[in-house]
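Asks: Give me coordinates for this.
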Amino acid sequence: MGKPRESRRLCLVLALVAAALAGCTPRAPSTPPTPSTSTAPLQPPVPPAAEAPLPAPPPPAPPAPEVKLSDPERDDVLFTIWRAKHGGEVDTFAAYLVDQSLADVVPMYQLLRSASMWKECRAEPFEVPPQSEWEKVRDVLILLRDLRQRGVLPTLEVVSAYRDPRLNRCAGGAPGSSHQKFAVDIAPLSPQVGANLCRFWREQGKEWDMGVSRYPSGRIHIDRTGYRTWGASHKRASSYCLGD
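Replies: The predicted model follows:
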């Protein structure tokens, strides 16, 4: 009877020891909670970048110098009024010049100026050359364009061009004046420009079949109906192109 009681006592002791050991087992440290992103403090808004100031507008361009015409009455305003009555023939002539790439050589209102004495002769201030003479117009304009491109005549103003025979007689033109085919009288030139024109005539005028003259008024005549020159006396000896 003594051994069973000792066995129970031993089992009880072992049970108490096991319980004591189980109570001393260390616990794993708890992991601190990760803070939620929703609880992060808000950053202050970034102010928008300041816009760069607009550049100042450029200063206005100076006005173009006023061109003083030798024949201010027969300007583009009078031409516009005249053209309203002669639009069809002017338009056809203008189309021809465009086709020949010559529309920008001389302003149309100058190219169609008739004689300077148009009022005294009761004629039109402007006149379209007959179509039979348009090739002469083309030839003269090609020469004027070449003179401009070479710098011989950097600028020019045509004051008289085609004249019909009646107007030519009334204006005192020579019976065989080349204006009745086509020629131009241009406004007076400075001495240097006039000298350059004469030099061109002497050196290359024959190739161009070029005629040149200066009238007592200072106006310069240019045509392509023969290599020649003359002056106030209508003779070669009076030409200013022979004196340089």
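Asks: drop to CA atoms for contacts and neighbour counts, all remaining ones
Replies: Will do.
Asks: got the contact list for the longest helix seen in the chain?
Replies: The residue-count maximum for a helix in the chain (DSSP state H) belongs to helix 76-99. Helix 76-99 is touched from outside by Ala103, Tyr109, Phe126, Val128, Arg138, with contacts defined as Cα atoms under 8 Å, 6 or more residues apart in numbering.
Asks: And this one, please, so the two structures can be compared:
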Amino acid sequence: MTVRWLAALALLLLASCLAVRDLVDDRAYFERWVAATPERAAAFSRFEAQLQAANVGDVVPAYQLWMVDQLRPECAPERFWIPPEEEWSRIVPALVFIRDHVRPVIGEVRVVSGYRAPEFNACIRGAPQSAHRQYQALDLVPLNRALTRERLIELLCPVHAAAGAQANVGLGIYAGVRFHIDARGFRGWGSNYHRTTFPCDGARRADLDDGGHGAT
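Replies: As a prediction, this is how the structure comes out:
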């Protein structure tokens, strides 16, 4: 038992170290990228100020909100880009939901996809009307790498059922622990990007079968 416990602890520590290393690498790359031109640096300063004014400046590191999805690296011209400034405010409702409802139950999160230009969205085979195109959506993963997919579902589904409708928030739960939050309508979907695989429906049915009242 002691050996198994030590092995599990070692894996947890390794996962934590890898997560920290990835974040450090991303941050260092971003700092070089944003400093490469005065226009980028000035735009990022305005972006950070807008987030602070909306009280969402510390939900996730601001630089992550400019990350380019690496789902298909061949589609990504760079690791970061500047979303259209006229659309910056559209990401605020999603950040508010993450701040008020997601982080309190699963802890810190990392952004893996934010704004998508139309050509990029087509290249990675995103939904034609994806909320990412209007900068209303974020794909995220928990920083806690010990959090399993099953536990993620157990934690996120009740939150979405209880607060999603009022906040007009959509939830997608993909393969592994990657999930999607947007502020473009109360709905849900799963790994095939359709309602048929939305794991929260199965969780609610199981709760009802057990004699519970389900999520409300």
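Asks: Check the secondary structure at the spatially most central residue of structure 1 for me.
Replies: By Cα atoms, centre = their mean, structure 1 has its centre lying nearest to Asp104, at 12.9 Å. Classification of Asp104 of structure 1 by DSSP: H, G, I helix; E, B strand; the rest coil places it in coil.
Asks: Aligned against structure 2, show me the partner of it.
Replies: Under the alignment by TM-score structural alignment, Asp104 of structure 1 pairs with Asp58 in structure 2.
Asks: Over to Leu144 of structure 1?
Replies: Aligned counterpart of Leu144 of structure 1 in structure 2: Ile98 (TM-score structural alignment).
Asks: before we move on, back to that, for the following helix or strand past the longest helix of structure 1, buried residues please.
Replies: Once the chain leaves helix 76-99 of structure 1, the next helix or strand it forms, by DSSP states H and E, is helix 108-111. By 16 or more other Cα atoms under 10 Å, the buried positions in helix 108-111 of structure 1 come out as Met108, Tyr109, Gln110, Leu111.
Asks: Quick check, the third one in contact with Leu156.
Replies: Yep, that's Gln110 of structure 1 we're talking about. No. The pair Gln110 of structure 1 / Leu156 is not scored as a contact, 10.2 Å apart, by Cα atoms under 8 Å.
Asks: Quick one: which of the contacts of helix 76-99 of structure 1 is the most crowded by neighbours?
Replies: Greatest neighbour count in those, by other Cα atoms under 10 Å, goes to Phe126: 25 neighbours.
Asks: Please enumerate the strands of structure 2.
Replies: Remark: strands assigned in structure 2 by DSSP state E are 109-113, 137-142, 170-173, 179-182, 187-189.
Asks: Among those strands, show me which one is buried the most.
Replies: Of the strands of structure 2, the one with the most neighbours on average (mean count of other Cα atoms under 10 Å) is strand 179-182, at a mean of 26.
Asks: which residues are contacting that one?
Replies: 93-94, 98, 131, 136-141, 169-174.
Asks: The match of Leu144 of structure 1 - how many residues pack around it?
Replies: Neighbour tally, Ile98 of structure 2, other Cα under 10 Å: 22.
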